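Asks: Sequence unavailable; structure follows:
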């Protein structure tokens, strides 16, 4: 399991910087910290709203005029804290500092007259940051000091780019520490559960459903999650069209839509003999399909659904070859260039 998690983290570090640098002229967007909590939510000394504790978190205890009780309290692996001179440990996991303070006052009241207790969170170590990368404007680590949903995490990363495809993968590297109904409300579009225990399973959520505001597509992101916004794969439109270019393949794109997106055909285009070069697994050379686009326009035949890395070559009536770009597109242009990054920036969501 840890081997696979390490591989995912390495991928996040190695691939994200190049993706972010390539967008927006080489600079990542610096979106504002997302804060969707109610303004009336309780705050502790760190400004954390309703933070529930877990193993590794550190509290600072101060008891007025009773310095023997003062000092740091670390939540142990069992989820408890030990108070000096108090025999029974106090439960801390999945509770707020205010709830714990109430129990400490009760415990000390057996030995002290009206103890005055100050308790604050000094180190939040129980929640490893989530990692967000892929087709987002600012790939980064996200430290979550409260429950945060997928939409908030994407917003804190500057939102998705035009290259975003239809799927968002979420790899869970940590168990849910304090599960409740909200954690279980979301319904992934698909789930991968590996038979090999060394592999990490993941859930798939629909970006389109998330944009449509469907609550089942907006899960709570757990600490330690790896969120990957999948990039759409390219198709290439060349030849006798107004703006030859590559397009991102999204939402079952068809030939008619792709032609429209590049401005349509030019006057001398030979629309009855459009060529689609299509890669086939295990074949060195692509398949050649000749399409009568006029029949598609007249709805005599069904439109053609494009596939990743298709090359649509529109010839002209002069007979001059237009597929001179075929080898170029099937070679290096189909492969993105990446660079290494030393690390991702950290953003905290309070």
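Replies: Here it is on my side, so go on. It should be emphasised that the depicted structure is a prediction, and the values quoted were computed from it without experimental measurement.
Asks: Only C-alpha atoms from now on, for both contacts and neighbour counts.
Replies: OK.
Asks: just the helices in the stretch 151-300 of the chain please.
Replies: Assigned by DSSP state H, counting those that start in this stretch, the helices in the stretch 151-300 of the chain fall at 181-185, 207-211, 255-261, 293-297.
Asks: any chance of the ones you listed in CSV, plus distance to residue 95 and mean neighbour count?
Replies: As requested, the helices of the stretch 151-300 of the chain are arranged in CSV below (distance: least, CA to CA, whole Å; neighbours: other CA atoms under 10 Å):
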stretch, distance to residue 95, mean neighbour count
helix 181-185, 17, 12
helix 207-211, 31, 16
helix 255-261, 54, 17
helix 293-297, 63, 16
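Asks: could you dump those to TSV with distance to residue 121?
Replies: Formatted as TSV, the helices of the stretch 151-300 of the chain follow (distance: least, CA to CA, whole Å):
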stretch	distance to residue 121
helix 181-185	24
helix 207-211	34
helix 255-261	54
helix 293-297	66
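Asks: So for residue 136, which of these sits nearest?
Replies: Of all these, helix 207-211 sits nearest to residue 136, with 12.1 Å by CA to CA.
Asks: Give me the buried positions along whatever helix or strand residue 7 lives in.
Replies: Using DSSP states H and E, the element containing residue 7 is helix 2-22. Buried residues in helix 2-22, counted by 16 or more other CA atoms under 10 Å: 5, 8, 12-21.
Asks: ok, so of the residues you listed, who is nearest residue 306?
Replies: Of the buried residues of helix 2-22, the one sitting nearest to residue 306 (CA to CA) turns out to be residue 19, at 24.7 Å.
Asks: and the comparison structure, right after this:
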């Protein structure tokens, strides 16, 4: 190792050398920002990448402790053993490599190496929209979209029926939430690092007038005007299906009882004539 590298390692060991910043576009995820359920699911199987910050130590040796950030080349520099390629290795693999090099170099007889991840930055998906806990979700293995939804607490009651995955390449995939929950294969695809997952708010309709439960309701797939009236508690004794009017985009439109309603439709059910 060069003399400069030796000095750098020494400063890292005593915690006086700051971790070098990664490129501005890389997101960092402190452990405190990750929901407890997501933290619990992250294990030694996480694959390290540029930008991740790790804490590495040898048990029982306070003089061998460092906080390091993987740079763009994926290399970290450790005391005694020099450069180690950490990128594309799991935490377990990195532990084993450092242990073997310390042992084979004669530095320690049987070292127990600990590696923990302080900041996740390289492999994650972003989940936004009408889910219980939107945010950044680190991925430590191949996850299906249903698993990611489970990790963020699932859809809210006002979540829509369609979910969108936007790949890093710009490709968009639209999926039906019900199909995700019950299907497999292409209905519940694997996510990739860098994916953005968005669940829009559900389409709704408003209804008032001669119905038993006026209000704002979620539109189910294929919902007709007749079904919308039924969803709002049905007609009062004074109500008439024939006198139901629909306002769409600020103007009244002709909609039959078996025609499908659309987002933000306003339904007014009038009285019947005696």
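Replies: Yep, it's here. This structure is a prediction, so every number in the text was calculated from the model and none was measured.
Asks: Can you spell out which helices and strands pack onto the helix holding residue 7 of structure 1?
Replies: strand 130-134 (3 or more CA pairs under 8 Å, 6 or more residues apart in numbering; DSSP states H and E).
Asks: Superposed on structure 2, what's the mean shift for the helix or strand that the strand it packs on is followed by?
Replies: The helix or strand immediately downstream of strand 130-134 of structure 1 is strand 140-144, counting by DSSP H and E. In the superposition with structure 2, the average deviation recorded for strand 140-144 of structure 1 is 3.5 Å (mean CA distance after the TM-score superposition for structure 1).
Asks: looking just at contacts, which helices and strands does strand 140-144 of structure 1 meet?
Replies: So strand 140-144 of structure 1, by 3+ CA pairs under 8 Å, 6+ apart, packs with strand 130-134, strand 346-349.
Asks: Could you dump those strands into CSV and include distance to residue 77 of structure 1 and mean neighbour count?
Replies: Shown next, in CSV, are these (distance: least, CA to CA, whole Å; neighbours: other CA under 10 Å):
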stretch, distance to residue 77 of structure 1, mean neighbour count
strand 130-134, 21, 25
strand 346-349, 24, 17
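Asks: As TSV, these with distance to residue 91 of structure 1 would be great.
Replies: Shown next, in TSV, are those (distance: least, CA to CA, whole Å):
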stretch	distance to residue 91 of structure 1
strand 130-134	26
strand 346-349	26
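Asks: right, and these - which one's nearest residue 159 of structure 1?
Replies: The nearest among these, by CA to CA, is strand 130-134 at 10.6 Å.
Asks: now for that closest one, which elements pack on it?
Replies: helix 2-22, strand 140-144, strand 226-231.
Asks: Now find how far off-centre the longest one is within its chain.
Replies: The chain centroid and the centroid of helix 2-22 of structure 1 are separated by 12 Å, computed with CA atoms, centre = their mean, to the nearest Å.
Asks: Check stretch 72-88 of structure 2 too.
Replies: On CA atoms, centre = their mean, the centre of stretch 72-88 of structure 2 falls 29 Å from that of its chain.
Asks: what do you get for stretch 92-111 of structure 2?
Replies: With CA atoms, centre = their mean, you get 35 Å for stretch 92-111 of structure 2.
Asks: quick one: contacts of that stretch?
Replies: 44-45, 58-59, 80-81, 84, 86, 112-115 (CA atoms under 8 Å, 6 or more residues apart in numbering).
Asks: swap the cut-off to 6 Å and go again
Replies: 44, 113 (CA atoms under 6 Å, 6 or more residues apart in numbering).
Asks: Stretch 172-182 of structure 2 now?
Replies: Under CA under 6 Å, 6+ apart, the answer for stretch 172-182 of structure 2 is 161-166, 187-188.
Asks: how does it look with 7 Å?
Replies: By CA atoms under 7 Å, 6 or more residues apart in numbering, the list of residues contacting stretch 172-182 of structure 2 from outside reads 146, 161-166, 187-188.
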